[in-house]
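[1] predicted structure and sequence below. I'll ask about it afterward.
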Amino acid sequence: MDAPTTGGPTQGSDTAGGASAAPDEWVLVTDDPLTDYHPAFTGNGRLAARVPAAGNGFAEAPVRTQFHVAGLYTGRGGEWSRKASLPAWTTLDVSDGSGSFNDAFSSVRATGEQLVGGDWAAVTRPEAGAARGIERYRQSLDLRTGVITTEARWTSPAGRVTDVRYQVLIDRSRPHVGAVTVTVIPHWEGTLVVNDTLDDRAAARTTPARQGAGAGRIWTVTEAEGSGIVAAVVSVLDAVAAPRSPAGEGTAAQTVTVRALPGQAHTFTKYVSVVTAHDADDPHAAARAHADAAARAGYGRLADDNRRAWAREWEGDIVVRGDARLQRQVRASKFYLLTSVREDSPWSPSPAGLSSDSYNGHVFWDTETWIYPSILAQHPQIAESVLDYRVRRLDAARAYAADGGHSGARFPWESSLTGDEDTPAWAPFGRLEQHVSSDVALAFWQYWLATGDERWLRTSGLPVLSAVADFWTSRVTADAEGRCHINGVIPPDEYAEGPHDDSVYTNVAARAVLRFAARAAERLGQPADPRWTDVADRLVIPFDQAQGIHPEFTGYEGQRIKQADVVMLAYPWENPQSAEVTRADLEYYVPRTHEEGPSMTDSVHSIVYAELGDAKAAFEHTRRSVEPFLRPPFEQFAEARTGGAFTFLTGHGGFLQEFLHGYSGLRWRADRVVLAPILPDPLDGIALRRLRWRGRVFDIDIRHDGTTVRLHAGEELPVEAAGQLHHVPAGGEVRLATRTPLADR
């Protein structure tokens, strides 16, 4: 019997069978593994797994289930480095001898364009597969804990009926540990077989060094191609004293056989550890120790510790009142960001994080511009770890600038293991999309504004800011009148391959960074290079007086653009310009933006409309920024309406900024926070929980009749709103006016 094809994504409890439970707004659920199904992934910021419809193991389609660990990159091999993926370590298959549970699921890969070099993989609407003998199916993702639960009643080819329930947990409290547990209730008598495997079909760009099984463990030690980075995966199987049989010498598999009786439940749990050479001198020994310790602790202890670790992260919640689906989308977006970052990780997320090798797992401006601001607001410790990736590669950025004949530091358009330029040679963006250095610097400046950490500013912030400022002072060209130009670049709008002179985004960003560096040096009592402010004051900022707009670059004639570019002068760069100019830029460029462009564009449009007081347009663009891009049933972003990178953290991060910085108007300052709250009519409220600024912890609760700022910890909080300065007392609150939308004035 095939699984039912009705239903689809729902809200609900992760408990199947019996009386229906009250819906749980934190749990994403589907009862259909076939129709428009895109598998979820889960992770703890260090390692992650995509979980297929079967609830464990490997599946090629509809989306390849990949298993990643931070920092596992190949060598460049004469071209560019790529993220390497591990064997499927979640496999714990169940069999009655006539077939297995995993074999009951199959699917067909949808056709789609595969661009050069594997840099971009299409994720279109998947074709329906098959789920033979599957009934009572349910799969859920609990956003509070990252646990993915899969339940079904399976009828084997021999006609035997078995209830199966899987849980996949990647422990946020233990960065190197995951666990898979399966409970099997046979409704027949005979031999039940459970297969624990590290499935090499999921591995990519690695070379197995050795594999084995014994003493209840299986293991794989592998090396990333070219780089030689070693990764070890060890699985310890707890099968309640059942005998284990290694599959064979040199094979990472073992089998457990038990006597099945009708209605008698059997539970099997595998404890897995993944360790790379970045983390230990002997990854295999370390992984074995972590897996053994997890097995001794037991699944219940891991689940409790994981729940507590996630609860600390979810103190920083975003509450959306009046739209249950939008609330789920917001929480899902935050969850997916957190699966790929953590406080103690020296790695930075790629556009798809740890979910896949989309864009080769490289780090782009996506991190600092789209992902990072949604982390900084509520998780500054994690934000610092994200920035540490750039600090560790500052010497490589200096070498890159020197190779081009410039001073200072130039960060690469695509970065991976070493911090060298890793853009494929066929793409011009690595040579010409140089604004990325300013995007990195902006993230560093934002961290200083949000935390006030002078130790960090001295050891990490100023070295990066000053190095990027030095790059721009050496990169500009002065004309006969003394004006400074930045020539021969590609702006954020990648349809404008050019190269072009005086990209307004590039120039505004460079000018801002030059001034950031001077202010940071002044704060620390260190001398600032006088060229920084001199060049900043002389940089050309193109402006069309007749149309009242900023042209995208010198010679721009109104052609279609790929994504947000000029509109980003208002946010995140806060370029000093009138509201009239901001609106003119917005109204000029929004209709010229390609509808098939990337998902994060409309998030900027929404934020800028909110800044201008147009809540109706802001909310329209909020809908546009999410609805065409989310893939069911687990609310994951694809890069574009037609597919692209998946799961696209860039889209998730931009979407969250609409709530953290758009409707709140939250902007960081060194001596206060600035708010300009506004609420679209379709919503009843937005609450931002446990925001953090310079030792303070506070909430913002936006309602139509007013906005409340509550201070939970720290000294008095200075808040500017509508040009007035308010002081929120320790443990107290202040009431502010919520702006009236333009349409209601």
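    Thanks, I have it.

[2] can we go C-alpha only for contacts and neighbour counts from here?
    Will do.

[3] packing partners for the lengthiest helix in the chain?
    With secondary structure taken from DSSP state H, the chain has its longest helix at helix 504-523. With contacts taken as 3 or more CA pairs under 8 Å, 6 or more residues apart in numbering; DSSP states H and E, helix 504-523 sits against helix 436-451, helix 462-475, helix 530-538.

[4] quick check, distance from that helix to the centre of its chain.
    27 Å (CA atoms, centre = their mean, to the nearest Å).

[5] next, the buried residues of that helix.
    504-521 (16 or more other CA atoms under 10 Å).

[6] how far off helix 530-538 does it point, in degrees?
    Here helix 504-523 runs at an angle of 140 degrees relative to helix 530-538 (axes from the mean of the first three to the mean of the last three CA atoms, to 10 degrees).

[7] next up, a second structure to put side by side with the first:
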Amino acid sequence: MPSPTADPSWLSVEDGANPAREREIESLFAIGNGYFGMRASLVEGARFSHPSTFVAGIFVADGVMGPRRAVLPDWSHFEVEVEQERLSLGVGRVLAHRRQLDLRQGILWREWRQQDPSGRITRLTYFQLASLADRHVLLQSVAITAENYAGRIRFTGRLCPSDMAGTDVEQIDAVSGSLLMSVPGKDIGIATASELQSLPASVPPRHESGPDGREEQWSWEVTLGQTVRLNRIFTIFTSRDVASPATTARDHVASIRAHGFRALAAAHLEAWRRRWEEAEVRIMGDDVAQRALRFATYHLIAAANSADEHVSVGARGLTGEAYRGHVFWDTEVYMLPFYLLTAPPTARALLMYRYHTLGGARRKAREQGFDGALYAWESADTGNEATPRRAVLPDGRIVTILTGEQEHHISADVAYAVWQYWRASGDDTFMLEAGAEILVETARFWASRAQAEPDGRAHIRQVIGPDEYHETVDDNAFTNAMAIFNLETAADAMEILQRKRVADWPRLCTHIHLAREEPARWRALAGALVTGFDPATKLFEQFAGYHQLDEVDVVTQRGCATPIDTCLGPERIRRSKAIKQADVVALSALLWEKWPTAVHEANFRYYEPRTAHGSSLSPAFYALVAARLGDRALALAYFRQAAEIDLANNMGNAAGGVHMGALGALWQAAVFGVAGLRMCENGIVLDPHLLPGWAEMAFPLQWRGRLLHVHLNADPRRIEVIVEKGDELTVAVLEGPACSARGGQRVVSRGNGSGWANWEVGQ
């Protein structure tokens, strides 16, 4: 059987039981495998606990608020009774209570010693996992020890509906342990089946089932100090995957029963071992940073499923109900680079979700009077706009939500992700089958959205940029620059495919209805769009008129518990230069090669003191850009702030689920910022700026079928790249030496004063 990882740096630990933090812990310690996820709730239930199980891609209608992710009944619930007294944290005396999330193994552990009112002491040790080897399987094991008594122990497993389940139980087969549910208003069925194994075999339990099949009981007569164990196997299928989920769930339990619980657990551990080999960023000298990156990587792995191209990763993954499970730009801009360089098939699947939701994007564009595809700001299963139109503030005021109508940069964000995937993977098949159509349709949107005006330039008016404190603005720099990128790369992609895939080109043109003159029109529009850039100051004006707004002391306000937009109020915040999150600075993070370093420096120094970081997405991008600029102390401060969004709950809302975009951005801050990784046409470029205290840094990455391992040292300065497999590629240091390397070779460059020595090539 598995045991917790011995190295404490791989464990997130919570000692004791604190009702005030319970829902936060449920988020942080959640388990998942991209197909389904479960919060780390107390299995016996409690007033302050909120058990939730989510299946990716399953949404239910919720009146005027639109779709929200369905919450399934809690089938992992169980209770333990000793001589008919139910064990509870609130009754008797808690002698010990610890939960551990084992990041390395993807297992939730719990140890609990409870003294009941009669003085009997029972020790419970259990673990739970969502199998990464078989995404339809959940394993649960509990060992119950009668420490100072002999008597009857009863274990009760019960199907407990959530208060927000959104699913109806249609049929329960008590004999096979199967459960069939449906989603109201949708033709979707969800089925589970279970199997229980009891140990030791010499102490067979008595088994009873409740009258409606929703409850089962097992009981033993135990001797002093004796331990009994129950191992439970659950399977889950939906009609999104198979024609008959109930039959498939039962058959799957029967097929894996022969493998045994230990073998199923071992396969899960092996899957996590392989995944960590592909993804782990190792930091020597900074245990806090190491723990944060492992936490981020764990949740990123647990959130995505390479086998399902009809689902994506929501803003809180499969760990909580905040944002109703909706998909935002967080996925393409903040998370996808992690998958792109550590699990390319997963990145492809996430982009295919956007391809399959092109219909919704086209509908939204037409509804707003535009051509092409305008992606939903908040997307669910269909790709239709899912952003609520109104919200109720804490003071009871009702406000209109404009992001769904005006935050149009989402289409360029998706196009950016498509281009980056193609650049790093070389996956021409994806481009021909899906990517080219996304690029073309989003370019068509911008071609109809931007308007030529008497000043001879093109403008995009009445939008919301990433800085959501300012609505209905004109010529937001981020929006316009990303639109330019979208238009130019769509034209570039058409030229490349026409030249590279001669045989496929006519069919592609017919499929996407590409007019011969379209790419040239896109380029002309890209050249005409204003960006707000001032060559004299090297600054991008965040939007037209921003420089005329009022200055406010944002830096002082950052230390307050109340967000600055609440303190200032809606009218004053709109009149001020206070910024919610990285906006122009986000351009530096995404389009670094577009402008000289001096431009990035000027804009970072101008906007940094004006940014309130009211979004979890913001601090890590500031860490990334600060690292690239060589401001290592500030980069470390922002890295810490980003790491603490979940681990220290420094925004106070981790109870709604972990912040997936912030976790992806933290990985980017390390790999793209600290290591300075850039991808070029023929290989990779590195520009390391190890942060204070980071003695060494190492990480793997995949690039066009090559598997690389990068190792950086601070003192003495040293870069080592091992090409584990793959054809020849170029490895370079920014503004320094370059070399070619192929599978089986190791190249090393050493610090040479302020520069780098030529690469040494070896086996």
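    The structure has been received and is ready for your questions. None of these values were measured; they are calculated from a predicted model.

[8] circling back: reformat the helices and strands packed on helix 504-523 of the first structure as CSV; add mean neighbour count.
    Shown next, in CSV, are those (neighbours: other CA atoms under 10 Å):
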stretch, mean neighbour count
helix 436-451, 24
helix 462-475, 25
helix 530-538, 18
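
[9] to which residue of the second structure is Glu580 of the first structure aligned?
    Counting by TM-score structural alignment, Glu580 of the first structure lines up with Ala598 in the second structure.

[10] that match: which element?
    helix 597-607 (DSSP states H and E).

[11] tell me roughly how far that helix lies from the first structure on average.
    Here the mean offset of helix 597-607 of the second structure against the first structure after fitting is 1.4 Å, by mean CA distance after the TM-score superposition for the first structure.

[12] next SSE downstream of that helix?
    helix 618-628.

[13] so where is that next one in the first structure?
    Residue span in the first structure matched to helix 618-628 of the second structure, by TM-score structural alignment: 601-611.

[14] mean shift between the matching stretch and the second structure?
    Relative to the second structure, stretch 601-611 of the first structure is 1.1 Å off (mean CA distance after the TM-score superposition for the first structure).

[15] hmm, back to that, mind giving me the packing neighbours of the helix holding Ala598 of the second structure?
    Packing partners of helix 597-607 of the second structure (3+ CA pairs under 8 Å, 6+ apart): strand 539-540, helix 584-590.

[16] in that helix, which residues are buried?
    So for helix 597-607 of the second structure, counting by 16+ other CA under 10 Å, buried means Val599, His600, Glu601, Asn603, Phe604, Tyr607.

[17] CSV please, covering the helices and strands packed on helix 597-607 of the second structure and showing mean neighbour count and distance to Leu224 of the second structure.
    Below are these laid out as CSV (neighbours: other CA atoms under 10 Å; distance: least, CA to CA, whole Å):
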stretch, mean neighbour count, distance to Leu224 of the second structure
strand 539-540, 22, 74
helix 584-590, 23, 63
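
[18] and of those, who's closest to Met38 of the second structure?
    The closest of those to Met38 of the second structure is helix 584-590. By CA to CA, the value is 32.5 Å.

[19] residues in contact with that closest one?
    477-478, 481, 540, 542, 600, 603-604, 607, 621-622, 624-625 (CA atoms under 8 Å, 6 or more residues apart in numbering).

[20] between the helix holding Ala598 of the second structure and helix 618-628, how big is the angle?
    Inter-element angle recorded for helix 597-607 of the second structure and helix 618-628: 140 degrees (by the same axes, to 10 degrees).

[21] how about residues contacting helix 597-607 of the second structure?
    So helix 597-607 of the second structure is contacted by Thr537, Lys538, Leu539, Phe540, Val584, Val585, Ser588, Trp592, Val625, Ala626, Leu629 (CA under 8 Å, 6+ apart).
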